[in-house]
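Enquirer: Here is my input, please return the structure:
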Amino acid sequence: MEKTKPCTSTKRQKQNPPSVDRLSGLPDAVICQILSFLPTKRSVATSILAKRWRFLWTHVPNLDFDGENHNIINRVIMLHKVQSLTTFRLRYTYNCEDYEFETWITIAIARNVQNLDIRLDYQFMLPRCLFTCKTLVNLTLHNCVCIPSSDAVSLPSLKKLGFYSVRYQVDEALPHLLSCCPVLEELIIDGIVDTDLFCYDIFSPTIKVLNVFLFYHRFGYDPNVEIKINAPALRYLQLRDYVCKQISAQMLTSLIQANIVCCCFHDGEHDYYFQSVVKFIDSLCNVKYLKLRSDMELEPDGDFADPSECIRRFDNLTKLELVVDWRFFTKFLESADNLEILVIRKVDGSKKCNWVKPKQVPTCLLSHLRTVRIDHFGSTKHELKLVKYLLKNAKVLKRMEVYSPKHEFDFKAKFDALRKISLFQRGSEACELAFH
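Expert: Take a look at the predicted model:
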């Protein structure tokens, strides 16, 4: 008798049970929360999935438009039912009339929007109602104009403010706006300097994070821009300046981390700018981690405040990265007794080091400095002298790393430099030397 073969289809069903649509089994509120992570265009597209999904997107608390036609935006906003918007994002919309843009923003504000992100590739006017929105928590603006300087402004809930290529028109606009943001914690100013503005006056008793990046879109201009910072609660500062004639700050007593880039591309203001940078660095004296980069290089007998002449103590500084005139290096060695990690590098293209030997061995070398890294090492007399000094006097040093530029060093030159350094006296027997 022939044996009956088992039914393969039944076996396959047992191995691969039918899939379950778990997503449709979720409550509407949960599905809307999931859809809120999608751009609005994709969220609307889910309306074709099933009858239940047809209008779910209208209850999603976010509206995120990126490149959509103005007619689409108008229709979506008209059908959208949420009266408390979490996020309204508008990017690179085309064929948009000024009155339409103003209407969209006004509707978002009327719906108690919390996060507003507007970035267009042309300059646009802001409706006045934006600056009296009680619910805004996060505001990001690109390419806008006419920040009010005297009109009524009240943003009582705003915690994060980002300005990208924004025109302020008058100096009073920025400080006036900041004074009306009583709980602001983070401020970003990033973009092309407007010739109408002569001073970025950043005064806020509440901001904890500040990012400033200023550049100019053409060369050969007459620099007349200043940055003034008064932020006693500031904990993190990132400043990249390529245009200013002067930088100043009140004492930043709460600062923990700072990343500073100061470059001077204009003639006639070089020494004046350098002096302001030296004084500005002193206002950072409570910082724990400092990264400082500047392409400025002055003659030893120049008429300026020598950074190697210490003014402030940097008692909290534990990590320091420098790409500067090396006179700053001496300044920090003598004033940062608790320095543990040091990273230094010559200014790109510099043939000088301008290193001034401390009058006595700094305290940090005797008790705290454990790691040193020297980048872009060129094996010049002054660089070898610096390495020799550090190896000899750093009594608790655990590791020194020396990195040479590959395009400048051949194997023999690299071997000779390593041989010289390996013969230097070491104040710490535990110190490891690595040459890359």
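
Enquirer: From here on, just use CA atoms for contacts and neighbour counts.
Expert: OK.

Enquirer: would you list every one of the helices in the chain?
Expert: Ranges of helices within the chain are 8-15, 28-35, 40-45, 70-79, 98-110, 173-179, 270-282, 327-335, 363-367, 381-393, 411-422, based on DSSP state H.

Enquirer: Check which helices and strands the last one sits against.
Expert: Identification of packing neighbours for helix 411-422 by 3 or more C-alpha pairs under 8 Å, 6 or more residues apart in numbering; DSSP states H and E yields helix 381-393.

Enquirer: what's the closest of the helices of the chain to Ile227?
Expert: Closest approach to Ile227 among these (C-alpha to C-alpha): helix 270-282, 10.4 Å.

Enquirer: tell me the angle that closest one makes with helix 327-335.
Expert: If you take axes from the mean of the first three to the mean of the last three C-alpha atoms, to 10 degrees, helix 270-282 sits at 30 degrees to helix 327-335.

Enquirer: Ala249 is in contact with Phe280, correct?
Expert: Yes - Phe280 is within contact range of Ala249, at 6.0 Å (criterion: C-alpha atoms under 8 Å).

Enquirer: Find me whatever residue is spatially closest to Arg235, sequence neighbours aside.
Expert: Ranked by C-alpha to C-alpha, 6 or more residues apart in numbering and with sequence neighbours excluded, the top spatial neighbour of Arg235 is Leu255, at 4.0 Å.

Enquirer: Let's compare: structure for the following, please.
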Amino acid sequence: MEYFDEISELPEHLLSNILSIFYDDFDHISEVSEPLLPYILSFCPTKDAVRTSILSSRWRSLWTYIHNLDFSFSMDASGIEGFVEFVDRSMSLHKGFKIQKFRLSFGYRERFAPNVNKWIRLALEKQVELLDLDFLGLPSSANIPHGIKLHHFFAFYSSANYYPNTFDLSTSFFHVGSSLKVLKLTHCILKSNSLDGLGSLKTLCLSHVRLNGSFLEFIAGCPMLEDLDLEDCDGIPHFQISSPNLQLKLKRLKIHTCIDFKIIEIDAPNLISLDISGLASSDRKFYLKNISALLHASLNLYYVFVEDSLEQGGSGYCLKTILGDVCHAKVLTI
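Expert: Here you go, the predicted structure:
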């Protein structure tokens, strides 16, 4: 709806006050003009937004125009099947022309692949700008039912019976995703052409993702990428983010505990922030060059000390080398 554009810059303090009225003093929400209501509902969990449809005829379809959709599974009587059915119905009833943010978090099962594929395509067709797909779906304490011990709940979630399947994103969805600016993926599989078509993407966050192919080929389709965050990713022994053929705009890079990355090669003239953590072993090599713009560097690297570890080829020497490469940063955290 066009009025979303007019109120997208609503001051944060005003939005906070309106949401407070919505949750704590519902009688006064009727005084808010109707064009503003879907915007307010967009900042509520989607499940709560949908529930407002039973209030009156005025509210029946307001939620279908919200521009933020947030679906996070929580343990309740409906179970995982009920959650998938709820998302299916919500997506099919959504009438807005644009989705600004789409977030999905649940323990994925392969039998739900057709459903998930459909949801992603619908979000992309509606020019989503932030897409957050978490197929691990570990719960926060807020989603744990009352009366269940926290440690018992997480023990169940980590059991072999629950542990979710990995979602395969090998087939590119993003040829229609030119408006996507932020992409967050957890617990899935990507191949080198999976991200083709993301010409507007500025932020890419990958967690527990298996990468099949050259990393240079992954980012070749993302010419505007500025922020790259990798955590517990695997599948490629040579992580390379340097190429004379790519005009990299990368400004911030984080690599945390990606143990498969045996060679890390970075050539990024616009890089201002670098954050690396994990094992500095004798079989890991770091090649950092052309990073003179670096302002902030954080190194949380550890190694097992042995007598020759500081000699060339030892794990200590690896740490010594990378320290030399980033010592010019204005802020250095070790």
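
Enquirer: Under the alignment, what does Cys129 of the first structure map to in the second structure?
Expert: Using TM-score structural alignment, the partner of Cys129 of the first structure in the second structure is Phe173.

Enquirer: Equivalent analysis for Val225 of the first structure, please.
Expert: Matched to the second structure by TM-score structural alignment, Val225 of the first structure sits across from Lys262.

Enquirer: got it, and Ile48 of the first structure?
Expert: Correspondence of Ile48 of the first structure to the second structure, assessed by TM-score structural alignment: Ile54.

Enquirer: With Thr87 of the first structure instead?
Expert: Under the alignment by TM-score structural alignment, Thr87 of the first structure pairs with Lys101 in the second structure.

Enquirer: now that match: how far from Cys222 of the second structure?
Expert: Going from Lys101 of the second structure to Cys222 of the second structure by C-alpha to C-alpha, to the nearest Å gives 19 Å.

Enquirer: How about Asp325 of the second structure?
Expert: For Asp325 of the second structure relative to Cys222 of the second structure (C-alpha to C-alpha), the value is 27 Å.

Enquirer: Same question for Leu133 of the second structure.
Expert: Here Leu133 of the second structure is placed at a distance of 18 Å from Cys222 of the second structure (C-alpha to C-alpha).

Enquirer: Next: Asp267 of the second structure.
Expert: 16 Å.

Enquirer: Likewise for Phe286 of the second structure?
Expert: Applying C-alpha to C-alpha, the value for Phe286 of the second structure to Cys222 of the second structure is 24 Å.

Enquirer: do Cys318 of the second structure as well
Expert: Using C-alpha to C-alpha, one gets 31 Å for the distance from Cys318 of the second structure to Cys222 of the second structure.

Enquirer: What does Phe274 of the first structure correspond to in the second structure?
Expert: Applying TM-score structural alignment, one finds that Phe274 of the first structure aligns to Gly316 in the second structure.

Enquirer: neighbours around that match, how many?
Expert: For Gly316 of the second structure, the neighbour count with other C-alpha atoms under 10 Å is 22.

Enquirer: same thing with Lys251 of the second structure?
Expert: Lys251 of the second structure has 19 nearby residues by other C-alpha under 10 Å.

Enquirer: do the same with Leu174 of the first structure
Expert: Leu174 of the first structure: 21 surrounding residues under other C-alpha under 10 Å.

Enquirer: ok, now Asp267 of the first structure?
Expert: Residues lying near Asp267 of the first structure (other C-alpha under 10 Å) number 10.

Enquirer: swap in the one 4 residues further on?
Expert: Around Asp271 of the first structure sit 19 other residues, with neighbours defined as other C-alpha under 10 Å.

Enquirer: same deal with the one 5 residues further on?
Expert: Residue crowding around Ser276 of the first structure was assessed by other C-alpha under 10 Å; the count is 17.

Enquirer: could you check the angle helix 98-110 makes with the longest strand along the first structure?
Expert: Ranked by residue count and defined by DSSP state E, the top strand of the first structure is strand 115-125. Strand 115-125 of the first structure runs at 160 degrees relative to helix 98-110, counting by the same axes, to 10 degrees.

Enquirer: what comes up buried for strand 115-125 of the first structure?
Expert: Under the neighbour-count criterion of 16 or more other C-alpha atoms under 10 Å, strand 115-125 of the first structure has Asn115, Leu116, Asp117, Ile118, Arg119, Leu120, Phe124 buried.
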